[in-house]
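>>> Have a look; sequence and predicted model below, questions after that.
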Amino acid sequence: MPMLCCFLLAFFPATAWAAEPPTMASAVLRTAWALLVVAGLILALYGLSKKKLFQGRISGNAIKIIELRPLQPKSTLALVEVRGREYLLGISTGGIHLLADLAGDASTQHKDFPTLLAEQE
């Protein structure tokens, strides 16, 4: 067995010296392939981490944003449904304010946003 190891160690450097040097095209292809593999691994890890991070935080569908309507650069009207009740909210840099509770009126269930807004004025 030691003789075989000595023979293999003596033989392999000779085969390495006999190998042709890689061409520029093969070096570029190997580098591109390695870059694609690394980028793919990074994207896969990113996707898995986002899935794991947000898995426990999102508990259900109790709050639904029906429509957002920007009024000015820093203020928005939002029509939001929370557990079957609809609310009209004003969102600005000063905070979030309840403008109207639309759940008490049964006729508002099938109206569109502009009609609801006109009724509240």
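That came through fine. As the structure is a computational prediction, the values presented were derived from the model and not from experiment.
>>> Please make it C-alpha for all contacts and neighbour counts, starting now.
Will do.
>>> Could you identify the longest helix within the protein?
helix 24-55 (DSSP state H).
>>> Off-centre distance for that one?
16 Å (Cα atoms, centre = their mean, to the nearest Å).
>>> alright, now check it against this:
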Amino acid sequence: MIVRAFVATLLTVAWAVPVWAATGQDLELVPMGLKVLASLAIVLGLVLFLYAVLKRGNLVPGAKGGEIKVVEIRHLAPKKTLYLVTVKDRTLLIGTTTEHMETLAQWPSQPAEDFAEVLAETEQDKAGEDV
């Protein structure tokens, strides 16, 4: 999208220069080129700013106040991640890889705990099941 806008601007300027030259007006190419580049930089800056704001979700109403909340994310290895998620009255520990997702543990929601404590409790529960 940005590349198309840049190419369109260049084509417009390339088309306009011969037209202005045919009218016999004195062309000051350096100041005109700087104005075009400054305008292009402003437009590209605005597009990138809007992209960053929309990606965060700050302009989408209700996106932050939903029922699903990601409490914490831990990256274990490339493309292997743990998510601590609360949904209504449940807290879930979800493990993901490139192939699938799996719920590793779930329990009733409590006041926010340290992720390390939750992970340690889950490991203790798993160790108790193995015995």
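Now that the structure is in, tell me what you want to look at. Bear in mind that the values here come from a model prediction, so they are computed numbers and not experimental data.
>>> Where does the next helix or strand after the longest helix of the first structure end up in the second structure?
Using DSSP states H and E, the helix or strand that follows helix 24-55 of the first structure in sequence is strand 63-72. Using TM-score structural alignment, strand 63-72 of the first structure corresponds to residues 68-77 of the second structure.
>>> tell me, what residue is most central in the second structure?
Per Cα atoms, centre = their mean, the C-alpha nearest to the average position across the second structure is that of K55, at 4.3 Å.
>>> average distance between the match of strand 63-72 of the first structure and the first structure?
Superposing on the first structure and averaging over aligned pairs (mean Cα distance after the TM-score superposition for the first structure), stretch 68-77 of the second structure comes out at 1.0 Å.
>>> Report the buried residues of that stretch.
Judged by neighbour count (16 or more other Cα atoms under 10 Å), stretch 68-77 of the second structure contains no buried residues.
>>> how about the counterpart of L27 of the second structure in the first structure, secondary structure?
Counting by TM-score structural alignment, L27 of the second structure lines up with P22 in the first structure. What DSSP: H, G, I helix; E, B strand; the rest coil gives for P22 of the first structure is coil.
>>> Next up, the contacts around the residue nearest to R69 of the first structure when sequence neighbours are not counted.
Excluding its sequence neighbours, the residue lying closest to R69 of the first structure (Cα to Cα, 6 or more residues apart in numbering) is L77, at 5.0 Å. L77 of the first structure makes contact with L68, R69, P70, L71, L88, L89, G90, I91, according to Cα atoms under 8 Å, 6 or more residues apart in numbering.
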